[in-house]
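>>> here is my input; please provide its structure:
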Amino acid sequence: MWISIVSLFPEMFETVIKYGLINKSIKKKLLNISFWNPRNYMKNKFNKIDSTVYGGGGGVILKAEPLIETISKAKLEMKNNVKIIYLSPQGKKINISYIKKLLSYNKMIFLCGRYKGIDERIITNFVDEEVSIGDYILSGGELPAMILIDILVRQIPGVLNRISSNNTDSFFNNGLLGCPNYTRPRILKNLKENIVPKILLSGNHKKIKEWRLQQALGITWLKRPDLFKKKILTKKEKILFNKFKNSFLKKNNVMEYD
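This next block holds a predicted model:
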């Protein structure tokens, strides 16, 4: 995967690409990240890269001309089949289905806006898709770009040591949240809930798999009922979920009403 970042502040990405899976994917040559600063493509270096909006009102936006030049240079280097993604609060919210769609793109340009945004003519003439990470406003598109890269990198084959690791991640786990996980020591002193479930120590992989599925169903039901409602349960999943639900209601002395 090749991602080019168009940003006024490419230095913000320096730490991100030095550590973790992003750094690992770069070293393995599974990911190539290049940076393009529009300031470097201004015809007159003494001009401002931003300006007030036509029609009045507060704030400034990035000018079109340096962005056009920057995007053109980036596309020329990347050659064919490049998708331009604009990180914008007006864009489509990132979800799992959209991430899977992005994974089919080998070459992408992430356009990071600043201030109140960019000249609309850039969006209408160059941008293929607008993407949002949530209904709030940030100072620029750099942080959303970092988040999006981190999400994508986890799904690139060969980045994670084990394929099963991302298959069991929340949301990628058939639309469910992840199940509880435990590690050594088996017993933690002075805690009310301090023992690892016996099933995880049994060595019975079939039963462990069922337990994990049951927990994922139950936790999704409890924490994200909106996701659970969208899930079409198989016969086996219905049985496992009903056992979880009945146990939870009994344990918490809760009476269910239709």
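>>> going forward, measure contacts between C-alpha atoms and count neighbours the same way
OK.
>>> so who does the residue nearest to the spatial centre of the chain touch?
In the chain, the residue lying closest to the centroid (CA atoms, centre = their mean) is Ile151, at 3.8 Å. Ile151 sits next to Ile99 when contact means CA atoms under 8 Å, 6 or more residues apart in numbering.
>>> three-state assignment of it?
The three-state label given to Ile151 by DSSP: H, G, I helix; E, B strand; the rest coil is helix.
>>> gap between it and Ile22?
Applying CA to CA, to the nearest Å, the value for Ile151 to Ile22 is 10 Å.
>>> what's the answer for Thr52, then?
37 Å.
>>> higher neighbour count, these two?
Neighbour tally, Thr52 and Ile22, criterion other CA atoms under 10 Å: the higher count belongs to Ile22, 24 against 14.
>>> quick one: the helices in this structure, in order.
Assigned by DSSP state H, the helices in the chain fall at 20-27, 64-78, 96-102, 120-125, 142-155, 163-167, 205-223, 225-230, 235-251.
>>> the last one packs against which elements?
If I follow you right, that is helix 235-251. helix 205-223 (3 or more CA pairs under 8 Å, 6 or more residues apart in numbering; DSSP states H and E).
>>> and if you look at the third one?
In this structure, helix 96-102 makes packing contacts with helix 142-155, judged by 3+ CA pairs under 8 Å, 6+ apart.
>>> how many degrees apart are the helix it packs on and helix 20-27 in direction?
Helix 142-155 runs at 70 degrees relative to helix 20-27, counting by axes from the mean of the first three to the mean of the last three CA atoms, to 10 degrees.
>>> quick one: the nearest residue to Phe244 once chain neighbours are set aside from Asp128, how far?
With CA to CA, 6 or more residues apart in numbering as the criterion, Phe244 has its nearest non-adjacent residue at 6.1 Å, and that residue is Gly218. Distance, Gly218 to Asp128, by CA to CA: 39 Å.
>>> neighbour count winner among these two?
Per other CA under 10 Å, whichever of Gly218 and Asp128 has more neighbours is Gly218, with 24 against 13.
>>> surely that one is in contact with Ser247?
No. Counting by CA atoms under 8 Å, Ser247 is not a contact partner of Gly218; they are 10.3 Å apart.
>>> what is the neighbour count of the residue nearest to Pro157 when sequence neighbours are not counted?
Once flanking residues are discounted, Pro157 sits nearest to Ile163: 7.7 Å by CA to CA, 6+ apart. Counted with other CA under 10 Å, residues neighbouring Ile163 total 14.
>>> structure for this one too, so we can compare:
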Amino acid sequence: MHIDVLTLFPEMISGAFNSSIIKKAHEKEKFSYNLVNFREYADNKHQKVDDYPYGGGAGMVLTPQPVFDAVEAVTKEKALNPRIILMCPQGEPYNQKKAEELAKEDHLVFICGHYEGYDERIREHLVTDEISIGDFVLTGGELGAMVVVDSVVRLLPDVLGNEESAPEDSFSTGLLEHPHYTRPSDFRGMKVPEVLLSGHHANIVGWRKIESLKRTYERRKDLLDLQTLSDEDQKILNEFKNKNI
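Reported below is the predicted structural model:
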């Protein structure tokens, strides 16, 4: 996979690409990336990339020319159909399913805006996806883009140390992940559940499934409405509900 990030502030993003799992993935050539300051593509004397909105109103709007030219420059020698992603509050709410979808692509291009917004022609004629990481507004799209990049890169083959890590993550199964424990087994009187110390694999799997259902029921009931539950799962949920009556 190759990732291009179009931004007016590449320094905001470079640190994340040079840290932790993303850095290791890049060093192992699991993906490549390029940070592009699209101000360099402005065709005016002062490299201006924004202007006042037609019709009046507060703030400044990113003009289409620098963004179009920058995207065309980074895509002309890459895959024929890259995913061109606009980070914006009006976009599709981001989730794990979308991360898994994007992780199958060969080329992702992120457009990170600033100021009041984008010229609508960027949305209508350039991008393939609009993504929002939540119902709030940031000063720019850089932080949102890094959230998406991090969640996608970790899903690429051989990026995580354990191949079972990603499939068991919260949301990957449609449910929240079960609790985790490690040594010591008794910390200040707080003990690890006995089943995890038993070495009985089937019992551990069953416990984790019950705890995953319980945590989802307690914290994100909305996720359960999207699941096709087995009779056994529904029986477990009914027990949780009866205890809360």
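>>> after superposition, what is the TM-score?
TM-score for the superposed chains, counting by TM-score structural alignment, normalised by the length of the second structure: 0.94, backed by 245 aligned residues with a CA RMSD of 1.6 Å.
>>> if we can go back for a sec, same list (the helices of the first structure) but as CSV, adding distance to Arg186 of the first structure.
Rendered in CSV, the data for the helices of the first structure read as follows (distance: least, CA to CA, whole Å):
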stretch, distance to Arg186 of the first structure
helix 20-27, 28
helix 64-78, 51
helix 96-102, 34
helix 120-125, 55
helix 142-155, 29
helix 163-167, 22
helix 205-223, 16
helix 225-230, 31
helix 235-251, 23
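>>> can you check which of the ones you listed gets nearest to Ile199 of the first structure?
helix 205-223 (6.1 Å; CA to CA).
>>> what's the closest one aligned against in the second structure?
On the second structure, the counterpart of helix 205-223 of the first structure by TM-score structural alignment is residues 201-219.
>>> that stretch vs the first structure - mean distance after superposition?
With mean CA distance after the TM-score superposition for the first structure, stretch 201-219 of the second structure departs from the first structure by a mean of 0.6 Å once superposed.
>>> contact partners of that stretch?
175-179, 195-196, 223-224, 233, 236-237, 240.
>>> got the buried residues for that stretch?
With burial defined by 16 or more other CA atoms under 10 Å, the residues of stretch 201-219 of the second structure counted as buried are Ile204, Trp207, Arg208, Lys209, Ile210, Glu211, Ser212, Leu213, Lys214, Arg215, Thr216, Tyr217.
>>> check the first structure for its longest strand and report it.
strand 82-93 (DSSP state E).
>>> buried ones in that strand, by neighbour count?
Val82, Lys83, Ile84, Ile85, Tyr86, Leu87, Ser88, Pro89, Gly91.
>>> which helices and strands does it pack with?
Using 3+ CA pairs under 8 Å, 6+ apart: strand 82-93 of the first structure touches strand 107-112, strand 129-132.
>>> read off where that strand ends up in the second structure.
The aligned range for strand 82-93 of the first structure is 82-93, by TM-score structural alignment.
>>> which residues touch the matching stretch?
By CA under 8 Å, 6+ apart, the list of residues contacting stretch 82-93 of the second structure reads 75, 105-113, 123, 126-137, 141, 144-145.
>>> how close does Leu86 of the second structure sit to Val67 of the second structure?
11 Å.
>>> give me the common contacts of those two.
Joint contacts of Leu86 of the second structure and Val67 (CA under 8 Å, 6+ apart) are Ile111.
>>> tell me the contacts of Val71 of the second structure?
Leu6, Val109.
>>> how does it look with 10 Å?
Asp4, Val5, Leu6, Val36, Phe38, Tyr41, Ile84, Val109, Phe110, Ile111, Leu126, Val127 (CA atoms under 10 Å, 6 or more residues apart in numbering).
>>> before we move on, what about Glu120 of the second structure?
Applying CA under 10 Å, 6+ apart, the residues near Glu120 of the second structure are Val61, Leu62, Thr63, Pro64, Leu126.
>>> now do Phe248 of the first structure
Gly218, Leu222, Asn242, Val254.
>>> closest to Asn167 of the first structure out of the residues you listed?
Gly218 (18.2 Å).
>>> one step back: highest neighbour count among the contacts of Val71 of the second structure?
Phe110 leads the contacts of Val71 of the second structure on contacts (other CA under 10 Å) with 29 neighbours.
>>> that one contacts Val127, doesn't it?
Yes. Assessed by CA atoms under 10 Å, Phe110 of the second structure is found in contact with Val127 at 9.3 Å.
>>> isn't Asn37 of the first structure up against Phe110?
No. Counting by CA under 10 Å, Asn37 of the first structure does not reach Phe110; the two are 11.9 Å apart.
>>> need the overlap of contacts for these two.
With CA under 10 Å, 6+ apart, Asn37 of the first structure and Phe110 have common neighbours Ile5, Val6, Ser7, Ile71.
>>> between the residues you listed, which sits nearest Ile232 of the first structure?
Ile5 (38.7 Å).
>>> and the aligned partner of that closest one in the second structure, what does it touch?
The alignment partner of Ile5 of the first structure in the second structure, by TM-score structural alignment, is Val5. Going by CA under 10 Å, 6+ apart, Val5 of the second structure touches 13, 33-38, 71, 74, 84-85, 108-112, 142, 145-146, 149.
>>> how about 7 Å then?
Val5 of the second structure makes contact with Asn34, Leu35, Val36, Val109, Phe110, Ile111 under the criterion CA atoms under 7 Å, 6 or more residues apart in numbering.
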